[in-house]
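> would you be able to build a 3D model of this:
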Amino acid sequence: MAFYEVYAHPALLRYRTTVCTKATLFVVAVLCVTYTAPLLVAYRSHGFWLKRSSYEEQPRVRFQYQLLLIAATSTNGDYVAWSTFSNFNSLQGNNLRIPSVSAREEDQNQDGKLDRLNLQLELPLRPEEQIYSVQLLVTFSYQLFRMSTVVMQSLLLLQYSSSVPGSQLFISGDLRLHQREPLLHRGLDTRYNVSLINANSPFSSSYDLAQIIEMYQERNLTTVLSSPNPVWTIGRAAAAPFQLKAVIRYPVEVISYQPGFWEMVKFAWVQYVSVLLIFLWVFQRVQTFVFQNQVLPTVSVPLLKQHCA
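Sure, this is the predicted structure:
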């Protein structure tokens, strides 16, 4: 008569011993090594606690229609200037030139956030005047919302100089966020929501570009023009104005921030468990070998026999 298997199940054995035996000490030592060694391995891998993380966000940027322009008309210190600040203009005297300015911000992908600024400035000049260098200070409102809420005012300095007088400067680049320290993971940050240009001041020192930029660079959050591509055009007609055209894009930023408590715990837990599984697998087989082969004397009791008793 042929036999075939109708059912199968594993046989469970329990290994028993008294308290003060080598087998007991072995089990305690295995448990300690199994659960503490993965913690040491994960910690010594220099990445157990997540101290800094990052995310992507496109900031909300708005041009504030505040400009300060200084253009050198010779190599011996002559210049013309203009700004949207009336007190600055009143200090310029004969050096004041009032340009025509047009600005247009675009939302190219229709996501509700502006993507670029098209700025055009035409500076009228006298027939004998030539432009050798240009410095243009532009202000923006800059906001982040995804993690911590950041509201600040930022600056951008567009500048170019040449030994040959020009008729037009075209410059294109990205408005990039520069961080000296990571942001918090939540909360409201309005430390830098103040203007660095005192428009009410009647003193020329308040509009000094070197001083303004020096104060601005002391901040932990600033904006810079990344990958600028200036094009300097020469050959201006006597009656033609000097033209400055700028295209400034507002790209998606990679923001660095300090993770919160639960995010750090989650990151540490994932690392600990991934190492723990390896130790559990290894020491499970070590214990099976030790007790099946009676390396340490114990009493084996089949589970089914115990139930019958």
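> rest of the way, CA atoms for contacts and neighbours
Fine.
> spatially central residue for the protein, please.
With distances taken as CA atoms, centre = their mean, the residue of the chain nearest its centroid is residue 255 (2.0 Å).
> tell me the contacts of that residue?
54-57, 182-183 (CA atoms under 8 Å, 6 or more residues apart in numbering).
> just the buried members of these?
Those of those that meet the buried threshold are 182-183, by 16 or more other CA atoms under 10 Å.
> columns secondary structure and distance to residue 115 on top of the contacts of residue 255, output as TSV?
Formatted as TSV, the contacts of residue 255 follow (DSSP: H, G, I helix; E, B strand; the rest coil; distance: CA to CA, whole Å):
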residue	secondary structure	distance to residue 115
54	strand	22
55	strand	19
56	strand	15
57	strand	13
182	coil	24
183	strand	23
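> any idea which of the contacts of residue 255 is closest to residue 243?
residue 57 (33.8 Å; CA to CA).
> for the longest strand along the chain, packing partners?
If you go by DSSP state E, the chain has its longest strand at strand 149-179. For strand 149-179, the elements it packs on are strand 131-144, strand 188-189, strand 221-226, strand 231-234, strand 242-249, strand 253-257, judged by 3 or more CA pairs under 8 Å, 6 or more residues apart in numbering; DSSP states H and E.
> and for comparison, fold this next one:
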Amino acid sequence: MAFYDVYSHPALIRYKTSVCTKATLFVFVVLCLTYISPLLVAYRSHGFWIKRSTYEEQPVVRFQYQTLLVAATSTQGDHVAWSTFPHLNNMLGANLRIPSVSVREDDQNQDGKADLLVFQLQLPLKPEEQVYSVQLLLTFSYKLLRMSTVVMQSLAYVQHSSPVPGAKLSVSGDLRLVQRTPLPHRGLYDLYNVSVIDGSSPFASAYDLGNIVRSYQERNLTTVLSCPMPVWTVGRAAGSPFQLNAEIRYPMEVIRYPLINAKGCYSLTSLLSHNYTLL
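Model (predicted):
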């Protein structure tokens, strides 16, 4: 038995609502979590596979007023010396020369941090003495505060020699930070906050320049004086002192630090505290 379609009528049902509803908010949140949050994480981490990063900071540097000076007065090994360490001065005997020293630290941009050390020294000499080489050690207190708190004692080494006796040595350079390993991104790092020169030691070996420099270079964090063009002036008048003028700047440094911890995981603190620049 056949059936016939006598009558049909389609039904259209519409559901209407406003934009500002909980459903719209839910969809927006889901979209953000799906697309935007991974982009933000990738941007803030500057790449998921980078293990180290850098930041810039001007260190807080203070001259410690500890000095050791050795000047060769002949080509046969004769020398005169002076230091701020009483034990060494007592051992020098007739080789001791007490110089006139002037020190000034300038804060050129008025930000509370010293930018420049001006060190001037006049070394008295006998009429028959001439200066053929100069070695000078200056010690500093060095601090970094932006990420981890780094506190250490460092030095600057000034050295110059010439076959022609000189009247004056002028140096102008930067006290640069040398990192062999990245610094931690947080916490206190004071492993090298010890005196570079043991001024309390009564032994001559504690003041030997070779021993001091060798022990200092064994550290993973040091400073070095970058002075590409020392100026050696000849023609010293009889009876006049030998002059040494040094201008040492404390520049902005690029500090390396790890983005992952010892367990191989990215540190959330290092990611959030680092300022990235979108290129």
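> redo the helices and strands packed on strand 149-179 of the first structure as a markdown table? Include distance to residue 307 of the first structure.
Listed next are these as a markdown table, based on distance: least, CA to CA, whole Å:
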| stretch | distance to residue 307 of the first structure |
| --- | --- |
| strand 131-144 | 66 |
| strand 188-189 | 64 |
| strand 221-226 | 71 |
| strand 231-234 | 90 |
| strand 242-249 | 77 |
| strand 253-257 | 59 |
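> go through the ones you listed and name the closest to residue 84 of the first structure.
strand 131-144 (10.4 Å).
> if I line the two up, what does residue 144 of the second structure land on in the first structure?
Correspondence of residue 144 of the second structure to the first structure, assessed by TM-score structural alignment: residue 144.
> contacting residues for that match?
So residue 144 of the first structure contacts 57-60, 150-151 (CA under 8 Å, 6+ apart).
> and for residue 32 of the first structure?
Residue 32 of the first structure neighbours (CA under 8 Å, 6+ apart): none.
> nearest to residue 14 of the first structure, out of the helices and strands packed on strand 149-179 of the first structure?
So among these, strand 253-257 is nearest, using CA to CA, at 51.9 Å.
> elements contacting the next helix or strand after the closest one?
Going down the chain from strand 253-257 of the first structure, the next helix or strand is helix 261-292, by DSSP states H and E. Of the remaining helices and strands, those touching helix 261-292 of the first structure by 3+ CA pairs under 8 Å, 6+ apart are helix 22-44.
> could you check how far residue 228 of the second structure is from residue 38 of the second structure?
48 Å (CA to CA, to the nearest Å).
> which of the three states applies to residue 122 of the first structure?
Secondary structure assignment for residue 122 of the first structure (DSSP: H, G, I helix; E, B strand; the rest coil): strand.
> what is the burial count for it?
17 (other CA atoms under 10 Å).
> map it onto the second structure.
So, by TM-score structural alignment, residue 122 of the first structure is matched to residue 122.
> is it true that that match touches residue 169?
No. Applying CA atoms under 8 Å as the test, residue 122 of the second structure and residue 169 come out as separate, 10.5 Å apart.
> overlap in contacts of the two?
243-244.
> related to what we said a few turns ago, for the contacts of residue 255 of the first structure, work out which two are farthest apart.
Largest separation among the contacts of residue 255 of the first structure by CA to CA: 57 and 182, giving 14.4 Å.
> sorry, back to before: and the longest strand of the first structure, what's buried?
149-161, 165-177.
> element containing residue 147 of the first structure?
Per DSSP H and E, there is no helix or strand for residue 147 of the first structure.
> report how many residues lie close to it.
17.
> and what of residue 69 of the first structure?
Neighbours of residue 69 of the first structure using other CA under 10 Å come to 21.
> can you tell me which residues contact it?
Residue 69 of the first structure touches 81-83, 134-137, counting by CA under 8 Å, 6+ apart.
> same deal with residue 72 of the second structure?
Per CA under 8 Å, 6+ apart, neighbours of residue 72 of the second structure: 78-80, 130-134.
> of all those, which comes closest to residue 49 of the second structure?
Nearest member of the contacts of residue 72 of the second structure to residue 49 of the second structure, counting by CA to CA, is residue 134, at 48.9 Å.
> give me every residue that touches the residue lying closest to that closest one once chain neighbours are set aside.
Excluding its sequence neighbours, the residue lying closest to residue 134 of the second structure (CA to CA, 6 or more residues apart in numbering) is residue 71, at 4.5 Å. Applying CA under 8 Å, 6+ apart to residue 71 of the second structure gives the contacts 79-81, 131-135.
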